[in-house]
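> for reference, the sequence and a predicted model appear below.
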Amino acid sequence: MLPTPAHVRAVYTGSDLAAAGAAVAAGAPVSSSEVVPGAGLLDIAQAGTILMDCSTIDPASAGTLSAAARERGLRALDAPVSGGVTGAAAGTLTFMLGGSPDDAAAVDPLLASMGKARLHCGDLPGSGQAAKLCNNMLLAVTMVGAAEAMKLGAHLGLDSARLAGVLNVSTGRSWSTDTYNPAPGALANENLPANRDYAGGFANVLMNKDLGLALSAARREDVATPISDLAGRIYATLAEDPAYRGLDFGSVYKWLGSQKRADCSAAEAQEKKVSC
């Protein structure tokens, strides 16, 4: 599992990993339509080997690498995961597979030892990545929403654990409220990042990367994502802040505590459509 498409290409093709990292740091595009020959897995793996990548990258890069593998007599699957650090520790990850159904069946016994769900998302290479990007885009939105609701409740005098108890038997329930609640003390699990000052978990810089991939795909496909765009701006801010970039993405709850409600727009104030 590698952090960016550039790193995955470096492992597959043997291209310069340091150069790939520098390119990403410099803001170079994260996807690519070319594979540079080298001494990577594509060149040293035996024919018939299944190459399975559990990183979260863009679907186009996954498709390019899969095509390069097939040209060399290899088989390839994209198999990004969901469940986070807690899911990995408990062996309850979800794997999202893209590629041949036969190849997905062949690796299922291995994946079963790590994940409770192994879902074949489509025969098209990159299908697993597409599903993962959609999942993480929704996750970012629900986490920001959960953080806002929990923060408002705290300001209204509600105990976080009691509010979480209400949400989790009501229509506002989500994974971000019942399993990974961002408010300290909302859930009793001492291993949750929110109960450890947001140490560990899924870092803001990684959520920003995943959400950026999803929003880039939405722009290419001309799909409107206004709420996700806003979440993207929030996580870009957290990823750029040295105090937050390494913290778990639930730390958006903490960050909200340093923010003030924006003033109404001039037009809204004039028309008196919204009261601040």
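The structure has been received and is ready for your questions.
> okay, CA-based contacts and neighbour counts for the rest of this
Noted.
> count the neighbours of G99 for me.
25 (other CA atoms under 10 Å).
> and for A47?
14.
> shouldn't it be within a helix?
No. Per DSSP: H, G, I helix; E, B strand; the rest coil, A47 lies outside any helix segment and is coil.
> these two touch, right, it and R72?
Yes. Applying CA atoms under 8 Å, one finds A47 in contact with R72, separated by 7.2 Å.
> okay, and the closest residue in space to A112 that isn't next to it in sequence sits in which element?
Residue nearest to A112 in three dimensions, not counting chain neighbours: R118, with 7.4 Å by CA to CA, 6 or more residues apart in numbering. Assigned by DSSP states H and E, R118 falls within strand 115-122.
> now the helix or strand that comes right after that strand, how far from the centre of its chain.
Counting by DSSP H and E, the element after strand 115-122 in chain order, helix or strand, is helix 127-155. Its chain's average C-alpha position is 10 Å from that of helix 127-155, according to CA atoms, centre = their mean, to the nearest Å.
> next up, a structure to set beside the first:
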Amino acid sequence: MGTIGFVGLGNMGRHMATRIAQAGHDLVVFDIKDLQRKPLEAAGAKWVDSVGAVADVADTVIVSLPTPAIVDQVLAGDQGLISGSAVRVIIDTSTTGPSVSKRLADTLLARDIRLVDAPVSGGVTGAEQGTLTVMASGQADAYAQAEPLLKIIGKNIFYLGPEPGQGQMMKTINNTLCAAATLASFEGLVLGSKAGLDPKTMLDIINVSSGRNFATEVKIPQCILHRDFPMRFTTELLHKDVKLCIEEGARLGVPMWVSDMARQMLSFAIGQGMGADDYARVIQLYENWGATQFGNAR
């Protein structure tokens, strides 16, 4: 495939980049922090000193970045990928929302660069194991070029068609459903704890019943039941995704009342200093209000 580029080596990006390097691809990488330089060089990647340096040598570049503003800067800024001499396809695994993705696709296409928006779901564990769900859209020939790389980082690959932003639309819907179900689960489980129900037994029952969801099956057993609270996805990033979805709902005239309640709760948690924490810690607000605790340390 020639040289592949990767920009953004945070909690998700570092694992995806590592898998691509270990698959034998000629990989160049960059991040504003050099925390992952040694591990990625050990995996076979070459570290370069700027976004532009990636775009000057890599025909296909993958990005994994935290916010729409940063994606905009990295892709289309004065020193961004758009200025590179080699790049022809950009695969954006970030969550920017469909409106931003459509605008960037048009901007890049004017410079003969095609955008595949390919946001992912599955968290840090999925990124490390290569089992992410990928929701991709973009021109068919660009997607065909991206697909072999997407199969390295993901297990469930969905192509949603040539219209830019459709992958982003699906991702924001997914994360908004996750947020609403998670917060509802927090409420119910804290209530059960206050009433004297055993935490694990509650999860065992819910997970073979109609109340099960990602939070009860994965997030809460792995991150909360034993009071571990590992860093996997921040409260502020989940809030960002829900906000993007609600904005699309307003643009298309679709009411999202329950989703907006979830957004408000996440916004409150950010105001309480939890923005940089994994969103699992939001359960502690409910525990404080209920004067109880769900789960116990190992």
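It's in. No experiment lies behind these values; they were computed from the predicted model shown.
> mind checking the TM-score on these two?
TM-score for the superposed chains, counting by TM-score structural alignment, normalised by the length of the first structure: 0.78, backed by 228 aligned residues with a CA RMSD of 1.8 Å.
> distance check, D53 of the first structure against A131 of the first structure.
In this view, D53 of the first structure and A131 of the first structure are 14 Å apart by CA to CA, to the nearest Å.
> got it, and W255 of the first structure?
For W255 of the first structure, the distance to A131 of the first structure - CA to CA - is 29 Å.
> between those two, which has more neighbouring residues?
When W255 of the first structure and A131 are compared for neighbours, A131 comes out ahead with 20 against 13, by other CA under 10 Å.
> which residues of the second structure fall in helices?
All helices of the second structure, identified by DSSP state H, fall at 13-22, 37-43, 51-55, 68-76, 98-109, 123-129, 140-153, 166-194, 199-206, 214, 220-223, 235-252, 257-269, 283-290.
> V116 of the second structure is nearest to which of the ones you listed?
helix 140-153 (6.3 Å; CA to CA).
> got the angle between that closest one and strand 154-159?
Interaxial angle of helix 140-153 of the second structure relative to strand 154-159 (axes from the mean of the first three to the mean of the last three CA atoms, to 10 degrees): 160 degrees.
> which residues touch helix 140-153 of the second structure?
16, 19-20, 23, 60, 89, 91, 114-116, 127, 129-132, 134, 136-137, 157, 161-162 (CA atoms under 8 Å, 6 or more residues apart in numbering).
> try it again at 6 Å.
16, 130, 162 (CA atoms under 6 Å, 6 or more residues apart in numbering).
> buried subset of the residues you listed?
Buried members of these, counted by 16 or more other CA atoms under 10 Å: 16, 130, 162.
> what's the match for the first one in the first structure?
Read it as M16 of the second structure. The alignment leaves M16 of the second structure without a partner in the first structure, by TM-score structural alignment.
> what's near enough to touch M16 of the second structure?
M16 of the second structure makes contacts with 127, 153, as judged by CA under 6 Å, 6+ apart.
> what's stretch 97-116 of the first structure aligned against in the second structure?
By TM-score structural alignment, stretch 97-116 of the first structure lines up with residues 136-155 in the second structure.
> can you check stretch 78-88 of the first structure too?
Using TM-score structural alignment, stretch 78-88 of the first structure pairs with 117-127 in the second structure.
> what is the end-to-end distance of that stretch?
Termini of stretch 117-127 of the second structure sit 17 Å apart (CA to CA).
> what's the offset of it from the middle of its chain?
Using CA atoms, centre = their mean, the offset of stretch 117-127 of the second structure from its chain centre is 5 Å.
> stretch 219-239 of the first structure too?
13 Å.
> ok, the residue nearest to A112 of the first structure to D108 of the first structure distance?
In terms of CA to CA, R118 of the first structure sits 7 Å off from D108 of the first structure.
> P101 of the first structure now?
On the measure of CA to CA, P101 of the first structure and D108 of the first structure end up 10 Å apart.
> before we move on, what about G98 of the first structure?
Counting by CA to CA, the gap from G98 of the first structure to D108 of the first structure is 13 Å.
> residues in the first structure aligned with stretch 92-102 of the second structure?
Against the first structure, stretch 92-102 of the second structure falls on residues 53-63 (TM-score structural alignment).
> give me the contacts around that stretch.
Contacts for stretch 53-63 of the first structure (CA under 6 Å, 6+ apart): 1-2, 5, 31-32, 78-80, 125-126, 129-130.
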